[in-house]
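>>> Coordinates for the following, if possible.
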Amino acid sequence: MSVPDAFLDPASIAVVGATDDRAKWGYWLATGALRGAHRRAVWLVNRQARPLFGRDSHRSVETVPQVPELVVLCVPAPHVKPVVAQALERGSRAFLAITAGLGADEPELARMLRDAGAHLLGPNSLGLYDADADLQLAWGNFTPGPLAIVSQSGQLGLEIATLAARSGLGVSRFYSVGNQLSVTAADLLEALVEDERTTTVALYLEGFTEGPRVVAALRALRRAGKHALVLSTGASDGSRRLARSHTGSLTSAVAVVEAACRTAGALRVATAQELVGTARYLSSATPPRGRRVAIVSDSGGQGGLAADVAASLGLSVPVFSPELQRKLGDLLPAAAAVSNPVDLAGAGEADLTVYAAVSEAVAASGEADAVALSGYFGCYGEDAPVLVDAENAVVDRLGQLAGGEVPVVVHSMSERSAAVARMAQRRLPAYPAIESALGALANAASLGPGRDLAADGRSGLSRATGYWHARETLVSLGIPVPRAVRVDDAAAVRRAFADLRAPAVLKAGWLEHKSEHGGVRAGLADAGAAVAAFTEMSARLGPGEYVLEEQDTRAGVVELLVGARRDRDFGPTITVGFGGVEAELWRDARVELAPVDRATALAMLDGLRCRPLLAGWRGRPAVAVGALADVIVLVSRAIAADPGLTDLELNPIRVAAGGVLAVDALILHEPDHFPEEEPCPRQPNPGP
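Below is the predicted model:
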């Protein structure tokens, strides 16, 4: 839905529930609306129809002089539906509902709006603000600036706006979406793509019921040159406990949201403070091209702490080349440290310009992607006013680097000195804590370009159940599996063993988690052992689909999990992680929205803690990482192309130097997509 102009720059507003009591919502909505009275008609409505703020008010929306384009509702919950009905009858088609607690009235209110072709922001909204339209219909005050806020929690959205104002960062638009009865967060994100004032968007959502559309809107913002920062609650991991696949139990709500952000070119942050700190950086400096940071400090202790913080944030502090160390040594005293971190060893007190000279030399070297200054800089003029001009001149030189390819971020022990104020003017991001400065830098470095999600796989996979049919599906996708034979009695086991290479594995093919039910017997060296295993297993588990399969005995194998799953909110996802029966124990997994390309698949593997095992750990041979990446791509395409597929899991997929082999698989479909067919037995025999 395109957001109606009434929510952007309405021609007229009626505030229902207006009052001059400053402690009530009606006061803030009325006074906020009147600030824009020079560009639109504003009518105040209250039951007493008494004058407010030196102007007449009206008893109801039925008595205002004209049809209000936007009706603001700040009335008790039982009165919302009657007021909306009156306004719809008059011809109004846009509503902002501050009122909460509508309860059972919400479905009927939604129907009324839908039937009339009308839209409502809220209910349970904290309001809206648009700097360019002189439109403020919210509690509090806003400072104009480049940050747009779309928040499901009105108070959290207001906290973001307040923190932004304290840090010198203003707001372009503010939307508290509340219950999203009609106008949704996705609608408002789409409307921000063309907003010229907005350069960064802050989004807070507690649920992603329009996940794919939200991702598309964030992707459009990225393409328009805007940054998006996403706050979300972790949500409950209860859904993982109900998952039928290992993939489902490994994938947290937060991990999927982060995957969605990476796909969109957005960034998930953990707190409002982190969001505002990152937004401050993005409003001033360009994101660094990489994660190499040069730390320059006038204190060895502060430089060392900065290096530790950088490492904890995934930034690298590389040792400078001998050539660069010589250049820095020429600028600094003999006691200075020049390898990185750089300790100025008192050079700043002798000559303030050394801060700029060292930063410029590092930026020109190509050996760092960003420079972080940490320590006393910014305090000189505050403590010795005679140094104000000299310190400001250094700020000006550093400011010339801020917008370049090697940006500069500053941690200053002063928060409000003249030099710190000048840093803001010169678009040089400065913070009172090193963790804030480097955290913003690391977040900016994490912002990627995003990627498209065009499904190009083959749809219409077989809906048959059981391990044998899962194997057939993998073969159809081009994924290698071991040779195997279906067996249903001891004689069939004996015949099958003659055609297979020993040792063999016997599996109860209908079980989703075979090991947990004793449905797997490996290391069967001869036909007698295979028959004995079948006899015991079938007696315990009952009749069903049994599979005798060649056991993978290759040396240097690493077991991983590759699993595709259809997320409730975001749709198809793909996960890769440490596999086997201990997958949930180690919880080493990476998830992305599906489908993925080969480069993304390789990046997923690089993000695993177990990645060194794939490269050859302690003398073992390196495994076929490229072949594994190809499998990830194939599985991701399958889940993206088939809407009836809910889970497609290979666990384990065994990877050796010579290639990959999927030795177990689970495929699940939506129940209403199953054809009429005789299902395989799915539960173990409970026994006597």
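>>> from here on, contacts and neighbour counts on C-alpha atoms
Will do.
>>> for the stretch 401-550 of the chain, what spans make up the helices?
418-425, 434-446, 467-477, 490-499, 527-541 (DSSP state H, counting those that start in this stretch).
>>> Could you list the buried residues of the third one?
Within helix 467-477, the residues scored as buried using 16 or more other C-alpha atoms under 10 Å are 467-471, 473-474, 477.
>>> Name the nearest of those residues relative to residue 78.
residue 470 (55.7 Å; C-alpha to C-alpha).
>>> shouldn't the closest one be in contact with residue 669?
No: in this structure, residue 470 is not within contact of residue 669 by C-alpha atoms under 8 Å, at 11.8 Å.
>>> tell me the strands in the stretch 151-300 of the chain, going along the chain?
Assigned by DSSP state E, counting those that start in this stretch, the stretch 151-300 of the chain shows strands spanning 171-176, 200-205, 227-232, 267-269, 293-297.
>>> Would you convert the ones you listed into a markdown table that also reports mean neighbour count and distance to residue 87?
A markdown table is the format used below for those (neighbours: other C-alpha atoms under 10 Å; distance: least, C-alpha to C-alpha, whole Å):
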| stretch | mean neighbour count | distance to residue 87 |
| --- | --- | --- |
| strand 171-176 | 28 | 22 |
| strand 200-205 | 24 | 30 |
| strand 227-232 | 23 | 35 |
| strand 267-269 | 23 | 40 |
| strand 293-297 | 28 | 59 |
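>>> Turn these into a markdown table, including distance to residue 8.
Shown next, in a markdown table, are these (distance: least, C-alpha to C-alpha, whole Å):
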| stretch | distance to residue 8 |
| --- | --- |
| strand 171-176 | 9 |
| strand 200-205 | 16 |
| strand 227-232 | 20 |
| strand 267-269 | 26 |
| strand 293-297 | 42 |
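>>> let's see this one next to it:
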Amino acid sequence: MTAADTFTGRVEPVADDLSPLWAPRSVAVVGASDNPAKWGYWLASGALSGGGRRAVHLVNHRGGSVCGVPVARSLRELGGPVDLTAVVVPAAVVEETVTDALDLGSRALLVISDGVQRLPGGSALLRDLARRAREAGARLLGPSSLGIVDSAQELRLAWGHFTPGPVGIVTQSGQVGSELAHLLHRHGSGVSRFASVGAQADITFEELLAGLAAHPATTAVIGYLEGVRDAAGFLSAARALRAAGKPLVVLAVGDSAAGSAAARSHTGALTGSMDVLDAACRAVGAVRARTPAEAAALAHALAAGVRPRSDRIVVVSDSGGQGALAADVAAAAGLRVTPLGSGTRARLAEALPDGPAPGNPVDLAGAGEQDLSSYAAAAEAVASDAGAVVLTGYFGRFGVDSPGLGEAECAVAHRLTRLARTVPVVVHSMAEDGPAVNVLVRGGIPVFSDVETTLRAVAGCLRWERAVARDVPAPAPVGEGDRCSYPAAREMLREAGIPVPEAGTARSAEEAVTLAGSWPGATVLKADLDHKTEAGGVVLGLRTAGEVAAAHRDLTARLGLDSVVVERMDERAGVVEVLVGMRHDPVFGRVVVVSSGGVEAELWRDTVLELAPVDEAGATAMLTRLRSHPRLLGWRGAPGVDIPALTRAIAAVSRMPVATCEINPLRAGADGVLAVDALVFRGHSEEETA
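You can find the predicted model right below:
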């Protein structure tokens, strides 16, 4: 069950008390079954597993017994109130079941049943069920939910097995959520709270995410997204988790659609929905993972408290090959494996007197086999010189393959767990489990079975540690509106504090010649079109009156124009062309984009973006992420550009009250910036278009 059939007619919730869902005093499972192949069995057996904490009622219209417990034929037979009713019946009888549950006084409804939204009038039915639930003081999760789990409450109403642990999962796909829970179990971790949102007729992904901020048993969170419907709610929930010190790992799928602006500006064409989601995660201090495996590993490491002190790691290995591979993977993940300081080399030489010349990676070169304590001694020696210590190789398998070495290996594992109290320690082991691995995991050291997962987890922990949440406005829908004329766009930029060249509008060749004569140097003639260059609407380097007049006559005749813009040409040497734009994302609102500029911007796709607005410090950070950033600083003897002027322009664009603004190019030189082309759509609010 996924969010592919997500109900989109949801009305806004009027209540936010979800305690009956997570801490019910009584539970009823409607559709209970004795068949392990059916949902009704998993919900019934799960509910009964928490029977020591609450009353559990099983309901099936056939009666009889399930899991040895007598079954009522209907909810009405129960007589007394039930806090939480789990519904796993055919779609056609969901409405009747929900009605009975509300009449019985249920304050929370978990609807597992699939297909309700595909019934004739299904959307209207869901809207009505959600409204009736809220009017009765109840909340509804689903339909098409895989279920819920709260380990501390011994509440398990879901298909599958869930190991208790510190990680909360909120998912828009039940199956992906199950995979995440399974992966956490393989890492020796588990789930504190699990919620599959289903179609979100009432209770939303964002509400459930926000609820984890105050959930004591949760120390890290994974949110799986197939779409954000409430961007303000998502941002608020993520900020609340950050403020509570609970890392949020976002796993998402998306396409490259960039909204309505894509067809009309480079700013839209250069950015996709995942780029914007990444920007949203940065704004609220969350981190995004690419796969369920990466998300589970990262959440496990974050929940274990891995907080790298810097991007410099020290790799300790019992194999030169594995150490070298770890160094390569670390570099690809954005970590540094650099030479050790002299003091660290001295300590390492003292700890391993018969070992090879100390370096990074640290190659034990057989020392570990001769003396297992070498692993701990090496890690302890390098700890003060490392943002994190990564152990990779055979350690963990000694006690598995040679049981006589198990006790000594466990003693080393205990030393490593003590070291992990002062510096993060993460282990890649060829053993997935075993006595020493169990010691490491119980001591809070994450252990992974492949080196890429290990290093990406470390890098993700560093991203979270370095992230700084900032305030961004709540997204407000804005229509694209009409394109401003180029002269009007120039004036808007000038008023925003962004320099533009001298220019004017000429309706005749004579007027064009007069304007061009008012400044020294070359002149540019421009047609007032969306994409001037592509339409052949830009003529550069005009230096004589004859050239200006001829270009004016050609443009007006060829393109059917009444007038053209006559503009002084920027002839500064050592200039770098940059694209700076702002657009409205349909989900997260205003987005500021910076890219390599000019007519080949889409070819090189050297682009960074953030949710708008940004200040000058934020703009500076954006520039450092460009692949072309060295060009801005001065490349091969060229002078560097005026970075403060460039960052002021980026910040100014991010604050402009328009739907779309694109300066391409913004020409940045050592003596400042100059906007020599701009495309602006004013925009309008939804109220103005209603």
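>>> Superposed, what's their TM-score?
Once superposed, the chains reach a TM-score of 0.92 (TM-score structural alignment, normalised by the length of structure 1), with 664 aligned residues with a C-alpha RMSD of 2.4 Å.
>>> Tell me which of the helices of the stretch 401-550 of structure 1 approaches residue 344 of structure 1 most closely.
Residue 344 of structure 1 lies closest to helix 434-446 among those, at 17.3 Å (C-alpha to C-alpha).
>>> What is the corresponding segment of structure 2 for that closest one?
Under TM-score structural alignment, helix 434-446 of structure 1 corresponds to residues 451-463 of structure 2.
>>> Can you tell me, leaving aside adjacent residues, what's nearest to residue 517 of structure 2?
Counting by C-alpha to C-alpha, 6 or more residues apart in numbering, residue 545 is the residue found nearest to residue 517 of structure 2 once chain neighbours are left out, at 7.9 Å.
>>> Just give me the neighbour total for that neighbour.
17 (other C-alpha atoms under 10 Å).
>>> so what corresponds to it in structure 1?
Residue 545 of structure 2 maps onto residue 527 in structure 1, by TM-score structural alignment.
>>> Ok, residue 185 of structure 2 next?
Per TM-score structural alignment, residue 185 of structure 2 is aligned with residue 165.
>>> Next one: that match relative to residue 226 of structure 1, how far apart?
Going from residue 165 of structure 1 to residue 226 of structure 1 by C-alpha to C-alpha, to the nearest Å gives 20 Å.
>>> So for these two, which residue has more residues nearby?
Taking other C-alpha under 10 Å, residue 165 of structure 1 and residue 226 do not tie; residue 226 has more neighbours (22 against 18).
>>> Residue 198 is in contact with the more buried one, correct?
Yes: the pair residue 226 of structure 1 / residue 198 is scored as a contact, 7.5 Å apart, by C-alpha under 8 Å.
>>> picking up where we left off before, now the buried residues of helix 467-477 of structure 1 as TSV including distance to residue 266 of structure 1?
TSV is the format used below for these (distance: C-alpha to C-alpha, whole Å):
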residue	distance to residue 266 of structure 1
467	39
468	41
469	39
470	36
471	38
473	35
474	34
477	32
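>>> Geometric centre of structure 2: which residue is closest?
residue 288 (3.6 Å; C-alpha atoms, centre = their mean).
>>> What residue in structure 1 is paired with that one?
Aligned by TM-score structural alignment, residue 288 of structure 2 pairs with residue 268 of structure 1.
>>> Grab the nearest non-local neighbour of its match.
Nearest residue to residue 268 of structure 1 in three dimensions, chain neighbours excluded: residue 230, at 4.6 Å (C-alpha to C-alpha, 6+ apart).
>>> who are the neighbours in contact with whatever residue of structure 2 lines up with the one you found?
Aligned against structure 2 by TM-score structural alignment, residue 230 of structure 1 finds its counterpart in residue 250. Counting by C-alpha atoms under 8 Å, 6 or more residues apart in numbering, residue 250 of structure 2 makes contact with 222-225, 281, 286-289, 295.
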